[in-house]
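> starting from these lines, generate the structure:
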Amino acid sequence: MSCPFNEEQLLQLQAFVELCKTQPQIIHHPKLAFFKDYLVSLGVTLPAATFGTKHFTASGDGATNENQAAENDSSEEESEPESDVELNMEGVIEGDPIDNDQIMGDQTKEPTDEDRDLSDEKRTEAMKAFAEQQYEKAIKLYTEAIELNPQSALLFAKRGQVYLKLNKPNACIKDCTRALELNCDSAAAYKFRGRAYRLLGKFEEASHDLCESLKIDYDDQANEWLNDVKPNAEKLRQHKLTVQRKKEEKEHREKLRRLRKAQEARSNAAKAQAQAHAQAPPSGMPGAGGFSSHDFASLFMDPEIMTAFQDPEVMNALQDCSVNPANFVKYQNNPKIAAAIQKLQAKLGKGGSMPFGGGFPPGFGGAGGRGAAGPDDDVGLD
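Modelled structure (predicted):
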């Protein structure tokens, strides 16, 4: 078979192989996915994407190589656990204990017009207190307003803003989540909850909420907060993609390994069946008539009998006679076959009775004949 590549292409291929040896992680490049899939299909153990200069090894056929591949996978997972993502944790706080007694108002209450008016008055006072940095007073006034009108999403979002100022991100998240249950388009609730998530170091959740806030209503502060969490959120996203990819690769390797083991098991079963079939005596041979295993073993220790069994003409005759003992008549003039039968009779000592389900016809001895014909007898001339 001629080589399908010219010299220049071969040089490029050689250079690529050398690159893979020195930088095996290049195999994980997206544009080389087809090549990586091909290597995996051959049972190759690939290096992780974060490996330095390390060669990969291909597994050959057989159980030993299969086990070695499994050990390599296991050692790779143990020696290279998923490293923690390096994040900028500046500004992250421990967070406040979750307050199950946080007043959320009677959610089934339908406020009257008077309730709404009084609630608005409380909200105005709370906003004034917030501007004066009297945050505890603002919390108290917003809570009174919520009890009057627990169906107002704005009141919960505003109280959540005050909790942020008090460094109580969990309380803020609880209020803003309730606000979003009442109004899913509350930009303020998304904004303040996003900031609370950022204080707790939950950068992906913070990025999501701040993006939603900006979609609903652009705000410079929300945009500034989003830019602050984006780098960490992107690192976490990439980390999750890497973990997912490694998981899929491991599942793919396990699937290939199971398929190879199944194929090996089927192949071994077929070989065992073929071997058992080859060792079993053919129909018509001694051993099919019920004589002892000792008799059967003694036959195969006699070189003359073994030579006769290797003769296709003799074996065909014996098999033919095993189907119908009367067929001995067809072979009584054949000195070679007659000599083989005489040898079998002498070895087994059956008095002329062969283990084929019947005796010999006249002329072959045993059943009233003159004995099995020898190679120098005038067989069939009497």
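> going forward, measure contacts between C-alpha atoms and count neighbours the same way
Noted.
> hang on, residue 95 is in a strand, isn't it?
No. According to DSSP: H, G, I helix; E, B strand; the rest coil, residue 95 belongs to no strand; its state is coil.
> what sits up against the helix or strand encompassing residue 198?
Taking DSSP states H and E as the definition, residue 198 sits inside helix 187-199. The contact list for helix 187-199, computed with C-alpha atoms under 8 Å, 6 or more residues apart in numbering, reads 91-93, 95, 154, 157-158, 160-161, 164, 169-170, 172-173, 176-177, 179-180, 203, 205-210, 212-214, 216-217, 222, 225, 229.
> to compare against the first, here's another:
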Amino acid sequence: MDDSKIHELKLFVESCQSDPSILHNPSLGFFKTFLQSLGAKIPPASTPGAENGHTSNEDIVESDLELDDSDVVKPDDDPPQKMGDLSIEVSDESRDLAQSLKSKAIEAISEGNLDEAIDHLTEAITLNPSSAILYATRASVYVKQKKPNAAIRDADAALKINADSAKGYKTRGMARAMLGHWEDAAHDLGLASNLDHDEEIGSTLKKIEPNVHKIREHRRKYERLRKEKKVRATEHAKQKTKAETEDVKASTQTYGEVVSICKASELETRLTASSKSNQLAILYFTATWCGPCRFMAPLYTSLASKYPKVVFLKIDIDEASDVAAKWSISSVPTFFFTKNGKEIDKVVGADKSSLENKLAKYAS
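A predicted model of the protein is given here:
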């Protein structure tokens, strides 16, 4: 294995150490089974949100997934069984003796003497360690003894020797079903069925398929919820960005220009911004039907260019009637001078000189 692969493996192991719940991911079922086959203790899966006394309905949780686990057994934690040495050269004599021991094991199995069968098969494996069928047969005995981890170790050994071992897939699938690893079990049994179907495979598949179906539907459901949550989060972020952009736009003074105000919130934002920067702000209340307003409009625009540090605001009383009502406008044009959020003076009517004089006074 090259250094980069070893480094990746090290990072993965460190992740598992910091968060063992990773091992309960269905896609890592094979690795979890491997660890358990070596006698490892896997911490139970924690329920998202349990630390806070609640469970998020948008995370995958097993509490709302009802499965038939009536045949699930407690994982066996016996020391790993004796395996053969693949490096030895097997003689014809050893091979024949191993076959004889296998026959004795089959007879012991038929008589219900499972421990005796294990002893015969273990001796046979020692004599002929390259025989996949010996490991697969011993795996089937461990299945009968309800020792799924031991069965998986033997099935893995059989499949390493012969990747097309139907009995290897069958015994591993049945062992995984005993541990409640439903999807992994269904996968193995499906491969076994394709290679050499029998009634036991069919009946086991029939029993575990409802659980597999529930798990997959469960996963699809929460994948859909996660996608919907992501869409909502994206939309919320867009709306927030849009609102922030509008606020920034509204709060940014356009120097040398007259800014039209259409609603009360815009005026509040502008006045707040001018207060923070200690700027003079002028509110010009006008109306499209007002002749004197049209007379004052060009002057107001030119004054905005002349005093770029002053905030020039224009409010049409018909478009922003709520603003006009708040400021008690009884006639137009009316000009309010404000600073630090407070009214400091005003001009009522089309009085150009008064407007210019007061502006010069307060803008200095």
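> which bit of the second structure covers the following helix or strand past the helix holding residue 198 of the first structure?
The helix or strand immediately downstream of helix 187-199 of the first structure is helix 203-216, counting by DSSP H and E. Per the alignment by TM-score structural alignment, helix 203-216 of the first structure matches residues 182-195 in the second structure.
> helices along the first structure, start to end?
7-22, 33-41, 63-79, 113-131, 135-148, 153-165, 169-182, 187-199, 203-216, 220-279, 293-299, 303-309, 312-323, 335-348 (DSSP state H).
> so which of these is nearest residue 107 of the first structure?
Residue 107 of the first structure lies closest to helix 135-148 among the helices of the first structure, at 9.3 Å (C-alpha to C-alpha).
> for the closest one, packing partners?
helix 113-131, helix 153-165 (3 or more C-alpha pairs under 8 Å, 6 or more residues apart in numbering; DSSP states H and E).
> CSV for those helices, including distance to residue 191 of the first structure and mean neighbour count?
What follows is these, written out as CSV (distance: least, C-alpha to C-alpha, whole Å; neighbours: other C-alpha atoms under 10 Å):
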stretch, distance to residue 191 of the first structure, mean neighbour count
helix 113-131, 18, 17
helix 153-165, 9, 24
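> could I get those helices as JSON lines with distance to residue 143 of the first structure?
Formatted as JSON lines, those follow (distance: least, C-alpha to C-alpha, whole Å):
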{"stretch": "helix 113-131", "distance to residue 143 of the first structure": "9"}
{"stretch": "helix 153-165", "distance to residue 143 of the first structure": "8"}
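> so which of these gets nearest residue 294 of the first structure?
helix 153-165 (95.9 Å).
> mean per-residue distance, the closest one to the second structure?
In the superposition with the second structure, the average deviation recorded for helix 153-165 of the first structure is 0.8 Å (mean C-alpha distance after the TM-score superposition for the first structure).
> which bit of the second structure covers that helix?
Helix 153-165 of the first structure maps onto residues 132-144 of the second structure, going by TM-score structural alignment.
> run the chain-centre distance for the matching stretch.
40 Å (C-alpha atoms, centre = their mean, to the nearest Å).
> show residues contacting that stretch.
Counting by C-alpha under 8 Å, 6+ apart, residues outside stretch 132-144 of the second structure touching it are 102, 109, 114, 117-118, 121-122, 124-125, 148, 150-155, 157-159, 161-162, 165, 167-168, 171-172, 174-175.
> recalculate using a threshold of 7 Å.
114, 118, 121, 125, 148, 150-152, 154-155, 157-159, 161-162, 167-168, 171, 175 (C-alpha atoms under 7 Å, 6 or more residues apart in numbering).
> buried among the residues you listed? Make that a ChimeraX selection.
In ChimeraX syntax, the buried subset of the contacts of stretch 132-144 of the second structure is picked out as below (16 or more other C-alpha atoms under 10 Å):
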select :114,118,121,125,148,150,151,152,154,155,157,158,159,161,167,168,171,175
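> please identify the most buried of the helices of the first structure.
Of those, the one with the most neighbours on average (mean count of other C-alpha atoms under 10 Å) is helix 187-199, at a mean of 28.
> how about the residue nearest to the spatial centre of the second structure, nearest residue that isn't a chain neighbour?
Against the mean C-alpha coordinate of the second structure, by C-alpha atoms, centre = their mean, the closest residue is residue 226 at 6.8 Å. Distances taken as C-alpha to C-alpha, 6 or more residues apart in numbering put residue 58 closest to residue 226 of the second structure, at 6.4 Å, once the chain neighbours are dropped.
> which residues touch the one you found?
222, 225, 226.
> hang on, the earlier thing: mean shift of the match of helix 203-216 of the first structure relative to the first structure?
Mean for stretch 182-195 of the second structure is 1.4 Å (mean C-alpha distance after the TM-score superposition for the first structure).
> and for that stretch, what's in contact with it?
29, 166-167, 169-170, 172-174, 176-177, 201, 205, 208, 211-212.
> if we take those residues, which one ends up nearest to residue 253 of the second structure?
For the contacts of stretch 182-195 of the second structure, the nearest to residue 253 of the second structure is residue 29 (60.7 Å; C-alpha to C-alpha).
> counterpart of that closest one in the first structure?
Aligned partner of residue 29 of the second structure by TM-score structural alignment: none.
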